[in-house]
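Participant: Got a predicted structure plus its sequence, pasted below:
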Amino acid sequence: MSDNQMTVYGNLGTPVDLRESNGFAWAMFRVGSTPRYYDRQQGGWRDLETVWITVKATRALAQNAGASLALGDPVVVIGRLRTHSWQDRETGEQHRRDVLEATAVCHDLNRGTTEFHRNEPAATPEPAGGEGQAVAAFESTHVVDGAAPRGEPVAV
């Protein structure tokens, strides 16, 4: 069964709320999107009601969103729309919230510029023979397959 993806363009309406517990990171924020159309009768642009979407990101995406996004930033979010339901412990009342579980979040480059910084790769255990050290040392100082060493800009 396939899973549908949804794309939302808008502005960050709340600061990113980044939380971590037992090595698992998640972030929640809201994106507001105001549809516009040109009204020929009035001769100008008109705004419709703003649509607010709650976005949830997990793991590295959550950490990167927390480090990269600020209130009001124009963003593009791609993800799966999910419904979260829960019961209030005190009142017994049922609650429901639709949340966009993000698979990708980025600045909207139609409306500005941004700068990209690659995440450092996670440390992996070395094999017993020590061959990994020689390969890692070579890759970090030499161009491999036409690409610059990790962390360094590529001249185009």
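Facilitator: Done, it's in. Residues are numbered from 1 along each chain as shown.
Participant: only C-alpha atoms for contact and neighbour calcs from this point on.
Facilitator: Fine.
Participant: all strands for this structure, in order.
Facilitator: Across the chain, reading from the start of the chain, the strands by DSSP state E fall at 6-12, 17-21, 24-33, 36-39, 44-47, 51-58, 74-87, 94-107.
Participant: could you dump these to CSV with distance to residue 65 and mean neighbour count?
Facilitator: Conversion of the strands of the chain to CSV gives the following (distance: least, C-alpha to C-alpha, whole Å; neighbours: other C-alpha atoms under 10 Å):
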stretch, distance to residue 65, mean neighbour count
strand 6-12, 11, 19
strand 17-21, 8, 13
strand 24-33, 8, 20
strand 36-39, 27, 11
strand 44-47, 28, 10
strand 51-58, 8, 19
strand 74-87, 11, 16
strand 94-107, 7, 16
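Participant: here's the one I want to compare it with:
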Amino acid sequence: MNETMVCAVGNVATQPVYREMATGPSARFRLAVTSRYWDREKGTWTDGHTNFFTVWANRQLAVNAAASLSVGEPVVVQGRLKVRTELREGQQGRVSADIDAVAIGHDLARGTSAFKRTSRPEQAASPDRSEPHWETRPGGTPEGAGRAPQQQAEPAVLT
């Protein structure tokens, strides 16, 4: 499938709008992406043109985005670019650029964030995980580290 995947770094321009749809949760917000360049004459960084994208999130990403994002926060959005042209009678065609988000996160180059995992119903039912156990022992070494390998039978000595 030929899709245009983009990664946009910018600021949340509008408060996310969350809706419960028949197909599941959906959220949308506007993303402002401003280019910056070094102006040699002024000797400073200068803002260039600002592009605005409508970011669409679905399912659990929509729930988490609506709960996590606020206007002005720096974010990174990865998703499929959709350029749409809307024609209205008596008016010029209007072009909009939308991003159907696959991933959204805070831009940690510009601040800190505290991650909080959301619970899923299927995870709560099965506490047994296939992940390795990473806890450390009181001595400070990971569990299982420094342990002698299982003893194997001594090789037979031929005389």
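Facilitator: Yep, that arrived. All values reported here derive from a predicted model rather than from experimental measurement.
Participant: Just give the TM-score of the two.
Facilitator: Once the chains are overlaid, their TM-score stands at 0.73 when taken by TM-score structural alignment, normalised by the length of structure 1; 134 aligned residues with a C-alpha RMSD of 2.8 Å.
Participant: Tabulate the strands of structure 1 (CSV), appending distance to residue 137 of structure 1.
Facilitator: Formatted as CSV, the entries for the strands of structure 1 read as follows, by distance: least, C-alpha to C-alpha, whole Å:
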stretch, distance to residue 137 of structure 1
strand 6-12, 41
strand 17-21, 33
strand 24-33, 31
strand 36-39, 54
strand 44-47, 56
strand 51-58, 32
strand 74-87, 37
strand 94-107, 32
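Participant: Which of the ones you listed sits closest to residue 68 of structure 1?
Facilitator: Smallest distance to residue 68 of structure 1 across these (C-alpha to C-alpha): 9.0 Å, for strand 94-107.
Participant: circling back to that earlier point, right, and the strands of structure 1 - which one's nearest residue 67 of structure 1?
Facilitator: Taking C-alpha to C-alpha, strand 17-21 is the member of the strands of structure 1 nearest to residue 67 of structure 1, at 9.2 Å.
Participant: What angle do strand 24-33 and that closest one make with each other?
Facilitator: 160 degrees (axes from the mean of the first three to the mean of the last three C-alpha atoms, to 10 degrees).
Participant: just to revisit the earlier point, closest one to residue 136 of structure 1 among the strands of structure 1?
Facilitator: With C-alpha to C-alpha, the closest approach to residue 136 of structure 1 among these belongs to strand 24-33: 28.2 Å.
Participant: tell me which strands and helices the closest one is in contact with?
Facilitator: Strand 24-33 of structure 1 sits against strand 6-12, strand 17-21, strand 51-58, helix 59-68, with contacts defined as 3 or more C-alpha pairs under 8 Å, 6 or more residues apart in numbering; DSSP states H and E.
Participant: tell me which strands and helices the shortest one is in contact with?
Facilitator: In other words, strand 17-21 of structure 1. Under the contact criterion of 3+ C-alpha pairs under 8 Å, 6+ apart, strand 17-21 of structure 1 touches strand 24-33, helix 59-68.
Participant: Looking at the ones you listed, which is nearest to residue 116 of structure 1?
Facilitator: Smallest distance to residue 116 of structure 1 across these (C-alpha to C-alpha): 9.4 Å, for helix 59-68.
Participant: In structure 2, what range does the closest one match?
Facilitator: Mapped onto structure 2 with TM-score structural alignment as the criterion, helix 59-68 of structure 1 occupies residues 59-68.
Participant: residues contacting residue 105 of structure 2?
Facilitator: Listed by C-alpha atoms under 8 Å, 6 or more residues apart in numbering, the contact partners of residue 105 of structure 2 are 75-77.
Participant: Please tell me how far the closest residue in space to residue 39 of structure 1 that isn't next to it in sequence sits from residue 38 of structure 1.
Facilitator: Of all residues beyond its chain neighbours, the one nearest residue 39 of structure 1 is residue 45 (5.8 Å), with distances taken as C-alpha to C-alpha, 6 or more residues apart in numbering. Computed with C-alpha to C-alpha, to the nearest Å, the distance linking residue 45 of structure 1 and residue 38 of structure 1 is 4 Å.
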